[in-house]
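Novice: structure, please.
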Amino acid sequence: MKVSVLSEELIIPSCATPSNLNTYRLSFIDQQLPPYYIPLILYYTYHESSTITQATMTIKLKTALSQTLAHFYPLAGRLVKNQNTIDCADQGVWFSVARVESSLLDIIKCPMIEELNQLVSVGIGSSYTEEQLAIQVNLFDCGGIAIGVCVSHRIADACSFSSFVSHWFAKAKGEISLNGPVLDSAALFPPMESHEYSRNPKDPTGQAPLQSLVTKRFEFSSLAINKLKREVIKDSSTVVNPTKVEVVTALIWKCGTEALDDCKGSVAFHAVNFRRKMEPPLEDHQFGNIFQMASAVTNQTADMAGLVAELRGSFGKIDSGYLKSLTGENGVEIAKANFKQIGKVMIQEGVGVFRFSSWCRFSVNEGDFGWGKPVWISSADFNDENCIILIDSRFDDGIEAWVVMDEEHMKKFEQNAELLAIMAS
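Specialist: Below you'll find the predicted structure:
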């Protein structure tokens, strides 16, 4: 697959950001996040009956992006050197257009990570830059389009990312009445006066060298997930109505633990979006990193039912009482402890650490910008060992899991008999 960049430019907000909004403060939860990028690619096929050309859609996307950035103005800013604030002087978002000499459907039928990486902006990955957002529109020979979007995790979580993309695409369709983002997370979770993320993403302590990591996609159909659910219900007297995210997380956690060398046990950390758990609930378009990490512990002998029970119990701890304390007087220390727990576990000998994030049920999955809904949504390569992203399957009510592991561990993981049996269901 050959990808040639046709144009590159900065897109600035359609309206100048007021001077009183030129400094956007990160919340103390934002401050705990590493300055690496979350990649997302949305794929759209072209129908011969359509009268909209690739050139027209590219212009619509540029115009709508400029209009959207007037509301999501921190994304057009730059992270200042102390990493605690965003300078919102309308510096702009990097926007590139590329020609792809391939069929979009061929990419979807047999995706290769090395090729998907070419569909997101060059230079976006785990390395730190001051830019908050980068976009690459890929024009396929078949007439289809793939839109690669990368956002800094320092400023936004997956829900905020989804809210931005949904707003952008709605603007491209000509919708006028839209809910803009709520940009006051620093008021909810006041930041520390001075804080810099301590881990160098190019040399993450306790992790394998980045060059030994590989990213692979694993598909779980609705039939396979229902099989897992029946297995859990049969073996458990306490777990009722397990969710698809719970059972897929449990299976990957179990098989991943078995793939690690000399592993005595493992911990699964799972990001929990708590917008709707707050009292009163926050809106889905509350911008920023509005999540905490639930943690569950297991050993290599645990069965699926036991793992689901552990996960559900860990999710349940992030309740209204916990969140009340998070916004209280000692909220900073509680948030710091939540993230520091990952680092402490990572340096324990013989303990595996897996980090999960679910993008299921987010509005971005319905991202229609005037050319229909995406036929597929994918991630790309991201160097973060034992990190797993779960995305809704576009083909049924299944899940696609994007898994990053050490190369040798990945070989054992993908050959796990239990994993292969479920995926073959």
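
Novice: C-alpha from now on. contacts and neighbour counts both.
Specialist: Fine.

Novice: neighbours around K277, how many?
Specialist: 16 (other CA atoms under 10 Å).

Novice: isn't it up against K317?
Specialist: No - the pair K277 / K317 is not scored as a contact, 11.3 Å apart, by CA atoms under 8 Å.

Novice: residue closest to the middle of the protein?
Specialist: Centroid-nearest residue in the chain: A158, 4.6 Å away (criterion: CA atoms, centre = their mean).

Novice: now do the same contact list for that residue.
Specialist: W359 (CA atoms under 8 Å, 6 or more residues apart in numbering).

Novice: at 10 Å what do you get?
Specialist: Contacts for A158 (CA atoms under 10 Å, 6 or more residues apart in numbering) come out as 38, 40, 151, 164, 271, 273, 288-291, 357-360, 362, 364.

Novice: can you give me the buried ones in the helix or strand containing G321?
Specialist: Assigned by DSSP states H and E, G321 belongs to helix 320-326. Buried residues in helix 320-326, counted by 16 or more other CA atoms under 10 Å: 320, 322-323, 326.

Novice: what's that helix in contact with?
Specialist: So helix 320-326 is contacted by 188-189, 274-281, 292, 316-317, 328, 331-335 (CA under 10 Å, 6+ apart).

Novice: one more to put side by side:
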Amino acid sequence: MDMSVACYFINEWADIARNPGEKKCPEFKIASFYPPIDLPVMEIYKPEKVKCISRRLVFNASKIAKLRAIVANEVPNPTRVEVVTALVYKCAISAARASSGSLKSTVMHKAANLRARVIPPFPESSSGNLCGTFPVSTEEDSEIRLVWLARKIKKEKTEYCNSCGREMSAEEFCSFILEDSTGLRSCHGIDQDVCLCSSLRRFPVYKVDFGWGKPAWVTTASCGVKNVITLMDTREGDGIEVPVTLEEKDMAAFEHDVELLAFADINPSALPEIYKLNVLKHNPFSRI
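Specialist: Now for the predicted structure:
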């Protein structure tokens, strides 16, 4: 299942836990529009597993506003996700180039939730995998500028969304998704850096309540695969938290990047001050 289905399932499960008599039923409309068809057997994309390190970046609202203002000088109406993604991706590229000593080409495969983008659109509660990816590539030996990268991310996203924003038969839709998969698998074995990026923002992960309160902090677990970037909302909703997993030799340069440190805090405390105070209040051993 994709993140949209996972969030819906967990929230509905929590609602049932609080209200046992309430009946919930997910929607299974996707299969009626895009019936399953026989797909060709294709080699599974297997990211290279190496020794990785994960770090958590937190961008507060004021720093994101400054970042948007810089990019907006040349890119019309950049979104919060676009500018943060551009900065993190740029710094990851710089770190990889610094540690390897070469200017290899790179490609970032950015995941996109297609529910609201296809015709007809589907509600977020629709069960099934309805997501795709679009590539954002950089050329070998090219200089990477923040504004240029933000513009490219916006351009690739717009073109991708326009291409899926039309009525398609089941065969056409499967062909559309297969193009994404083929592009991702074709990167395997090529001498270029591949990055996987997804945004889990605006999913109601902080509204989940099984009856003992809402979560203090929600994040993703490291999967042990290098070059993975995930964007999430902070608990307050006005900032962006970015778990990043890179190869160990790349992370050393990444976490000391001056441009990155100007906008992001690295591995700050995840628990809000109110939770820390409650722990001190109710746990006498914490004062020892």
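
Novice: now what about the TM-score between them?
Specialist: The TM-score (TM-score structural alignment, normalised by the length of the second structure) is 0.81; 260 aligned residues with a CA RMSD of 2.5 Å.

Novice: follow-up on the earlier one: alignment lookup: the residue nearest to the centre of the first structure to the second structure.
Specialist: Using TM-score structural alignment, the partner of A158 of the first structure in the second structure is M3.

Novice: repeat for L183 of the first structure
Specialist: Correspondence of L183 of the first structure to the second structure, assessed by TM-score structural alignment: F28.

Novice: its match: what's it in contact with?
Specialist: Per CA under 10 Å, 6+ apart, neighbours of F28 of the second structure: 125-128.

Novice: again, only using 6 Å
Specialist: By CA atoms under 6 Å, 6 or more residues apart in numbering, the contact set of F28 of the second structure is 126-127.

Novice: over to C25 of the second structure?
Specialist: Contacts of C25 of the second structure by CA under 6 Å, 6+ apart: none found.

Novice: where does it land in three-state SS?
Specialist: Local secondary structure at C25 of the second structure is given as coil here, using DSSP: H, G, I helix; E, B strand; the rest coil.

Novice: that one and N11 of the second structure: what is the separation?
Specialist: Distance, C25 of the second structure to N11 of the second structure, using CA to CA, to the nearest Å: 12 Å.

Novice: the helix or strand harbouring M57 of the first structure: how far from the chain's middle?
Specialist: M57 of the first structure belongs to helix 54-69 when assigned by DSSP H and E. Averaged C-alpha coordinates place helix 54-69 of the first structure at 23 Å from its chain's average position (CA atoms, centre = their mean, to the nearest Å).

Novice: number of residues surrounding R56 of the second structure?
Specialist: Considering only other CA under 10 Å, R56 of the second structure is surrounded by 20 other residues.

Novice: can you check D396 of the first structure too?
Specialist: With other CA under 10 Å as criterion, D396 of the first structure counts 11.

Novice: ok, the one 3 residues further on next?
Specialist: Look at I399 of the first structure: counted by other CA under 10 Å, it has 26 neighbours.

Novice: and N73 of the second structure, by the same measure?
Specialist: 11.

Novice: please tell me how far it sits from G224 of the second structure.
Specialist: From N73 of the second structure to G224 of the second structure the distance is 38 Å (CA to CA).

Novice: now the strands for the second structure?
Specialist: Counting by DSSP state E, one finds strands in the second structure at the ranges 52-59, 106-113, 131-138, 193-199, 228-233, 240-247, 265-266.

Novice: for the aligned residue in the first structure for A92 of the second structure, which non-adjacent residue is closest in space?
Specialist: Superposed on the first structure with TM-score structural alignment, A92 of the second structure falls opposite G256. Nearest non-adjacent residue to G256 of the first structure, counting by CA to CA, 6 or more residues apart in numbering: F413, 5.8 Å away.

Novice: in the second structure, what residue corresponds to the one you found?
Specialist: Match for F413 of the first structure (TM-score structural alignment): F254.

Novice: what number of residues lie near its match?
Specialist: 25.

Novice: the one 4 residues further on now?
Specialist: By the criterion of other CA under 10 Å, V258 of the second structure has 11 neighbours.

Novice: now do the helices in the stretch 301-425 of the first structure.
Specialist: Assigned helices in the stretch 301-425 of the first structure, in chain order: 304-316, 320-326, 331-346, 407-414, 417-423 (criterion: DSSP state H, counting those that start in this stretch).

Novice: and the stretch 1-150 of the second structure, by the same measure?
Specialist: Going by DSSP H, counting those that start in this stretch, the stretch 1-150 of the second structure shows helices at 3-18, 30-33, 61-72, 80-100, 146-164.

Novice: give me the contacts around the fourth one.
Specialist: Counting by CA under 6 Å, 6+ apart, helix 80-100 of the second structure makes contact with 103, 149-150, 250, 253-254, all of which sit outside it.

Novice: could you tell me how far it lies from the centre of the chain?
Specialist: 14 Å.

Novice: between that helix and helix 146-164, how big is the angle?
Specialist: With axes from the mean of the first three to the mean of the last three CA atoms, to 10 degrees applied, the angle from helix 80-100 of the second structure to helix 146-164 works out at 120 degrees.

Novice: would you mark the buried spots in helix 80-100 of the second structure?
Specialist: By neighbour count on 16+ other CA under 10 Å, the buried set for helix 80-100 of the second structure is 80-97.

Novice: and if you look at stretch 302-315 of the first structure?
Specialist: 303-312, 314-315.

Novice: tell me how far I144 of the second structure lies from V258 of the second structure.
Specialist: 15 Å.
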